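A.B. asks: sequence unknown, structure follows:
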């Protein structure tokens, strides 16, 4: 693809085919009766609404804004919604233009990835999709069969677990509802990250070789790999997205634990069981897949982001912590996530 090609990255993927393939190959959910499934759906919808008030009270965000209903979905429905969101997020182009063979091949690959993820996602706030019922940006989705499967696996009280999950996802909705600039900030950085630089394979190899020979210090793990593979501008965008994701996930986990004791009677049991599940050993194939799609990096985001939020809130309180949502300049920097005092000194 040349640097002069105006086709946005998302248009190179046949997202309609991705959704179709994903729905066909996704594994079915756990065996349940129709009564159990309907009851779980109704309780999840009610829990999402019930979670809004305590989350707003703890965070001090989104006071007075409307509370849209959550979308309670099956795995196939989530796949369709995720494909639509990815197309919008990556600039899917003119829907009347049929993708070429490369786009269809990418669509099949994306469909397989969506099928795998459809069995792992409990809930998700999607800021890039317009809610068809309200016309507003952002949709909160809860995947019923996955929540049922995990609550059975953990042997926890279903009603408590469902509310606990909703507390996390509703926090994301509150974050974006109270701070509309976050959506544009994410889109701008995604556009920068996915921009075709026109760099040839030879130029890429030369740049990586020069970086390796320079001996300059690099980040560890995924961040270090991206630092080598991406241009400086792309790496800066990637770093900003990683820091934003770390903040959003860590803040949501902090709120779950802050709200939980009053709202979820068995929260300590759930937290212990869920954390053990997150860190349990995986078979080699699962480890490879998790690494490739970034699930392990996401787990690190939860841990680092929660530690950052816990320390800042404990030091200055939630009201002053909320200065973090002022704009891009108050987002935590990579060197501040593990040393929250540096963020406090710089921003507050």
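C.D. replies: Structure's in. What do you need? Since the model is a prediction, treat every value here as computed from it, not as a measurement. Residues are numbered from 1 along each chain as shown.
A.B. asks: Only C-alpha atoms from now on, for both contacts and neighbour counts.
C.D. replies: Noted.
A.B. asks: The helix ranked longest in the chain packs against which elements?
C.D. replies: Counting by DSSP state H, the longest helix found in the chain is helix 232-263. Under the contact definition 3 or more CA pairs under 8 Å, 6 or more residues apart in numbering; DSSP states H and E, helix 232-263 sits against helix 34-59, helix 158-178, helix 181-194, helix 221-229, helix 267-279, helix 295-316, helix 334-337.
A.B. asks: so which of those is the most packed in?
C.D. replies: helix 158-178 (a mean of 23; mean count of other CA atoms under 10 Å).
A.B. asks: What are the contacting residues of it?
C.D. replies: 43-44, 47-48, 51-52, 55-56, 61-62, 65, 122-125, 127, 138, 140, 147-148, 151-152, 182-183, 248, 252-253, 255-256, 259-260, 264-267, 270 (CA atoms under 8 Å, 6 or more residues apart in numbering).
A.B. asks: another structure for you, compare them:
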């Protein structure tokens, strides 16, 4: 993909994200070193706990990715890198050709608007995200590992202080969630490319959308005209280039991605809620205070929805957790783990709200036990 065919300047978005990302609380000297070591230890310890809870063999002694303890600016810049992977299809779409045909000024204005928006979004989210597993680091050419697990140190430290939590316990609790995402991709090695294909298809549809292209060109020309008339400072910024409609097929893909993300976040939340005081001594306190605070919306949904110009579905992850817990309660964790078998065993968005429908479709009726057969 050539830079000329991308609506996003990776360097510009990274600079803006890094510049706008708030620094957060700072630790000095020995305190900073101890905090980083503690978070690394928590990430490492979480692996075997996730294995014990999920019963997924892929989780056993999993060491396939980098573990990075990062600040807010580094997290934002890292996501610009991975974001570039999603935009690859635009190079061969009508969008790529349209960008290539723009004048230098129009292209600069168009990419500046889109890059600034992405950088600003990531800068804002950098103060909300506690951790993230990025499965696309290798695809972005920034790691020779399968992926990277990032723990955003200043956000953990800030929340620990705000909620008066035991740091060691809270760090392990957070790492249980993020390591579960890592395990999901390890248990379903096809999932990374499958999700990428879905997102890329949507990205490509944006590139094929005449409406999308017209708005991009119109925004750049409007900005150029305003610059000439020196009226830019008095007017609203160019319209967001991602706020576009999709075809019926595109909306179906969005629904499918919504279901997948609900599943993944719900599964990670179930794992977090499965630990007891023997693993996280103050887990009850953490849950109570964390829930009262009304934790920030998870990154992946907000990121994708910002890309697509959609409103976030606030109940998405809560519904995903209910979906997972229902199946585990009804049929057990081993039966639930069938969900990682193939794309056909993933839930639809309707099934997220009706887990029994997924059970009926994928698991079928439970086998009768020998005692039940004898009674019959």
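C.D. replies: Yes, it's here. In this text the structure is predicted, and so the values were computed from the model without any measurement.
A.B. asks: re the thing from before, can you put the helices and strands packed on helix 232-263 of the first structure in JSON lines and add distance to residue 86 of the first structure?
C.D. replies: Output for these, formatted as JSON lines (distance: least, CA to CA, whole Å):
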{"stretch": "helix 34-59", "distance to residue 86 of the first structure": "24"}
{"stretch": "helix 158-178", "distance to residue 86 of the first structure": "18"}
{"stretch": "helix 181-194", "distance to residue 86 of the first structure": "11"}
{"stretch": "helix 221-229", "distance to residue 86 of the first structure": "21"}
{"stretch": "helix 267-279", "distance to residue 86 of the first structure": "25"}
{"stretch": "helix 295-316", "distance to residue 86 of the first structure": "17"}
{"stretch": "helix 334-337", "distance to residue 86 of the first structure": "26"}
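A.B. asks: quick one, which of those helices is nearest to residue 200 of the first structure?
C.D. replies: helix 221-229 (12.4 Å; CA to CA).
A.B. asks: Show me what the closest one packs onto, helices and strands only.
C.D. replies: Against helix 221-229 of the first structure (3+ CA pairs under 8 Å, 6+ apart) you get helix 201-214, helix 232-263.
A.B. asks: and the angle for it with helix 232-263?
C.D. replies: 160 degrees (axes from the mean of the first three to the mean of the last three CA atoms, to 10 degrees).
A.B. asks: Give me the angle between helix 221-229 of the first structure and helix 201-214.
C.D. replies: 120 degrees.
A.B. asks: how far off helix 295-316 does helix 221-229 of the first structure point, in degrees?
C.D. replies: Helix 221-229 of the first structure runs at 110 degrees relative to helix 295-316, counting by the same axes, to 10 degrees.
A.B. asks: Show me the residue sitting in the middle of the second structure in space.
C.D. replies: Centroid-nearest residue in the second structure, with CA atoms, centre = their mean: residue 300, separated by 2.3 Å.
A.B. asks: What distance do you get for the closest residue in space to that residue that isn't next to it in sequence to residue 222 of the second structure?
C.D. replies: Using CA to CA, 6 or more residues apart in numbering and skipping the chain neighbours, the partner closest in space to residue 300 of the second structure is residue 261 (7.7 Å). Per CA to CA, to the nearest Å, residue 261 of the second structure is found 37 Å from residue 222 of the second structure.
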